[in-house]
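Trainee: Here's my sequence, what's the structure:
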Amino acid sequence: MPVDPQPQAVLSPLTESAVFLTLTVADGGEQTVRDLLPELAGIVRSVGFRLPDEGLTCIVGIGSDLWDRTFDGPRPAGLHPFREVVGGRHHAPSTPGDLFLHVRALRLYPCFELARLVRDRLGAAVDVVDEVHGFRYFDRRDLLGFVDGTENPTGDDAAAAVLIGAEDPDFAGGSYVMTQKYLHDLGAWQAQSVEAREHAVGRRMLDDVELDEQTQPSDSHVALTQIVEEDGTEREILRDNMPFGSIARGEYGTYFIGYAADPDVPERMLTRMFVGEPVGNTDRLLEVSTAVTGNLFFVPSTAMLDDPPPARTAAAAAEPAPARSAGDLGIGALRGAR
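Mentor: Coordinates of the predicted model:
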């Protein structure tokens, strides 16, 4: 009986520290990245074996353009460039990113060491275009003062929400990850009353209880990020968001990171937030939170990391890239979308 491909550590418990690295890969650096994939588990062990209580993990994601430049054969069905969302007042940009590393542990220094070793291994093949050091805040709250990730699925529900299955058998055990970096205007946020902040989020600040239907505004974050199908099925993602900040730069934010078996789910959430449901009824949090990055990556199974797909041949690389649909181009598909 065949064994299901094992996922990377996307279902691991939330940790206290993380490093998020987004890299671009230079032309000609594709083979260096491909060679790294089967080595990655050994690099993690080289750091983690000395720190068995840290729970050190490293998840790697591959962007759409890098996949096409690196591998021959089938491609993940849901993989495409991050789809920029432009609403009447708010904008979720698409920013450069070919390779993504999500490094987690109890403390920051093992994350830093592992990220450094992987970066050194890749050498001149890559450039780091974004680096964020995340930390857990009081009571697992974000810098806005609310608990983050309360509605994450657990157990079998989490696996069903996150892991690709028979719908794309060549990539079973894999996942997709969407990332965005949000910067908060804490002064404007803290100037609001507690009640106004609770209505923006859709939860009570003190005890984290979701507001009831009579109190819950239709433009709260909770209301707009709930995706419910016509048959009543709720579509979920697994969030591992973390606060980050720099006092020197006056930057205070949340790093959004959402794992899903189908990127359509977080994309629908973003459309509802930035364009509105109905159009114009946008997420109140966006009045004080600005998205400054946006990326989508495929997260291979551990078996695919150990034995990557065949390298793209020179003949295949010379072929024209497949035409993208309007949805893949992003801005036209979601501008004013309903």
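
Trainee: only C-alpha atoms for contact and neighbour calcs from this point on.
Mentor: Fine.

Trainee: Pull out the buried residues from stretch 20-32.
Mentor: Buried residues in stretch 20-32, defined by neighbour count with 16 or more other CA atoms under 10 Å: Phe20, Leu21, Thr22, Leu23, Thr24, Val25, Gly29, Glu30, Thr32.

Trainee: now stretch 115-125, how far from the centre of its chain.
Mentor: When C-alpha coordinates are averaged (CA atoms, centre = their mean, to the nearest Å), stretch 115-125 and its chain have centres 21 Å apart.

Trainee: my bad, stretch 128-148
Mentor: 14 Å.

Trainee: who's in contact with that stretch?
Mentor: Contact with stretch 128-148 is made by 15-24, 96-97, 108, 186, 189, 205, 208, 241-244, 252-255, as judged by CA atoms under 8 Å, 6 or more residues apart in numbering.

Trainee: let's see this one next to it:
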Amino acid sequence: MSGKNWDRVPIDAQSVDAPLSTAAIFLVVTVGSDKAALSTAASVLGELDDLVKNVGFRDLSGRLSCIAGIGAELWNRLSPNRRPRELKPFAPIEGAAHSAPSTPGDLLFHIRAERPDMCFELERILLDSLGGSVSVVDEVSGFRYFDARDLLGFVDGTANPTGLDLPASALVGDEDGDFAGGSYVVVQKYLHDMAGWKETPTHVQEEIIGRTKIDNIEIDDDDKPRKSHKSLATIEDDAGNEYDILRDNMPFGRPGQNEFGTYFIGYSRYLWVIEKMLQRMYVGEPPGAYDRLLDFSTPHTGTTFFAPTRPMLQKLVEGVQQ
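Mentor: Okay, here's the model as predicted:
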């Protein structure tokens, strides 16, 4: 769904449109409250493109990229009088059976590449550069699992927009012209109950997800009182227009620690679209008929960011350095 006729991905946008990668790192940090910490963080943001190039040149086929997202509180410190229209902290959600927590986060670095060592090296350099100006809140290394499946065994991201639908769904348009080309970003780290999921019959798993497990065929549950994850995550406005988001979820895990999860990251033109999706999942549609996937997947984080265009990022940096 679009309010603007996109004919290309804006060249000044961050790499939201980068292809799904083999490896990724999701790094969330908070920035110290003093001016020196803010200045250091701003300086690193200003050098981000150069840092990516310095690592990426070693293997151009590795397709290294990094998106920087800025949380509402840090945005207010960087630009107190000018902010994206919908940007605000992640709002916790309390459902009858499950809840979604809100956790801190000033900066998100979404690092992607075809080689995990390149992701590792860029993260190492970023943290060395940021030094004591930040505290790490969360750090997750994700990987592609077979044919883009999650650890529950289902293909993830099938409904992602492609072609010209991608910028129309993921990037802000004329409705907030000062921030056009940017993107709202919501992240959540989910941990799975693999034992409970394994005990669930495959046909029930498919009803929960809304797709067949082997061949990824969509299941029609329009006439059923209990909607699938697929249906609850499909968002329409009052006029019946459907709104998409861009997901770049990644599996992660440590079998030795019995840790198995999915890192959800959604890019959206409108923050309200992701908020409505999460409300439907946790509260239910109708209320009480929540997403049964939450019986097996528990969120441990929840944070909202805005990924501005490259020129806007530079303006924020220059405002601090003046």
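
Trainee: Burial check on Arg144 of structure 2, number of neighbours?
Mentor: Neighbour count of Arg144 of structure 2, defined by other CA atoms under 10 Å: 18.

Trainee: That one pairs with which position in structure 1?
Mentor: Counting by TM-score structural alignment, Arg144 of structure 2 corresponds to Arg136 in structure 1.

Trainee: cool, Gln314 of structure 2 as well?
Mentor: Under the alignment (TM-score structural alignment), Gln314 of structure 2 maps onto Asp306.

Trainee: Tell me how many other residues crowd its match.
Mentor: 16.

Trainee: Repeat that for Val204 of structure 2.
Mentor: 11.

Trainee: Which residue in structure 1 aligns with it?
Mentor: Using TM-score structural alignment, Val204 of structure 2 lines up with Ala196 in structure 1.

Trainee: Equivalent analysis for Ile111 of structure 2, please.
Mentor: So, by TM-score structural alignment, Ile111 of structure 2 is matched to Val103.

Trainee: what's the answer for Pro19 of structure 2, then?
Mentor: In structure 1, Pro19 of structure 2 lands on Pro13 (TM-score structural alignment).

Trainee: and what of Gly266 of structure 2?
Mentor: Checking TM-score structural alignment: Gly266 of structure 2 goes with Gly258.

Trainee: isn't that match right up against Ser175?
Mentor: No. Assessed by CA atoms under 8 Å, Gly258 of structure 1 is found out of contact with Ser175, at 10.2 Å.

Trainee: These two: which is more packed in?
Mentor: Ser175 (29 against 22).

Trainee: distance of the more buried one from Arg136 of structure 1?
Mentor: Separation of Ser175 of structure 1 from Arg136 of structure 1 (CA to CA, to the nearest Å): 24 Å.

Trainee: How about Val10 of structure 1?
Mentor: Taken as CA to CA, the span from Val10 of structure 1 to Arg136 of structure 1 is 18 Å.

Trainee: again with Gly29 of structure 1
Mentor: For Gly29 of structure 1 relative to Arg136 of structure 1 (CA to CA), the value is 35 Å.

Trainee: residue boundaries of the helices in structure 1?
Mentor: Here structure 1 has its helices, by DSSP state H, at 30-36, 40-48, 64-70, 108-122, 155-162, 186-190, 194-201, 221-224, 264-274, 302-306, 314-318, 326-329, 331-334.

Trainee: Export those helices as JSON lines, with columns for distance to Thr282 of structure 1.
Mentor: Shown next, in JSON lines, are the helices of structure 1 (distance: least, CA to CA, whole Å):
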{"stretch": "helix 30-36", "distance to Thr282 of structure 1": "39"}
{"stretch": "helix 40-48", "distance to Thr282 of structure 1": "41"}
{"stretch": "helix 64-70", "distance to Thr282 of structure 1": "29"}
{"stretch": "helix 108-122", "distance to Thr282 of structure 1": "35"}
{"stretch": "helix 155-162", "distance to Thr282 of structure 1": "25"}
{"stretch": "helix 186-190", "distance to Thr282 of structure 1": "17"}
{"stretch": "helix 194-201", "distance to Thr282 of structure 1": "11"}
{"stretch": "helix 221-224", "distance to Thr282 of structure 1": "8"}
{"stretch": "helix 264-274", "distance to Thr282 of structure 1": "5"}
{"stretch": "helix 302-306", "distance to Thr282 of structure 1": "39"}
{"stretch": "helix 314-318", "distance to Thr282 of structure 1": "42"}
{"stretch": "helix 326-329", "distance to Thr282 of structure 1": "21"}
{"stretch": "helix 331-334", "distance to Thr282 of structure 1": "14"}
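
Trainee: Name the stretch from those helices that approaches Ala291 of structure 1 most closely.
Mentor: helix 264-274 (10.2 Å; CA to CA).

Trainee: Pull out the buried residues from the contacts of stretch 128-148 of structure 1.
Mentor: 15-24, 96-97, 108, 186, 189, 205, 241-244, 252-255.

Trainee: Looking at the residues you listed, which are in strands?
Mentor: Among those, DSSP state E puts 17-24, 242-244, 252-255 in strands.

Trainee: among these, which two are most distant?
Mentor: Across these (CA to CA), the longest gap, 24.6 Å, separates Thr24 and Tyr252.

Trainee: Tell me how many other residues crowd the match of Ile111 of structure 2.
Mentor: By other CA under 10 Å, neighbour count at Val103 of structure 1 equals 26.

Trainee: Pull the contacting residues for it.
Mentor: Ala18, Val19, Phe20, Leu56, Thr57, Cys58, Ile59, Cys111, Leu114, Ala115.

Trainee: Can you tell me which of the residues you listed is nearest Thr215 of structure 1?
Mentor: Distances from Thr215 of structure 1 to the contacts of Val103 of structure 1, taken by CA to CA, are shortest for Ala18, at 35.3 Å.
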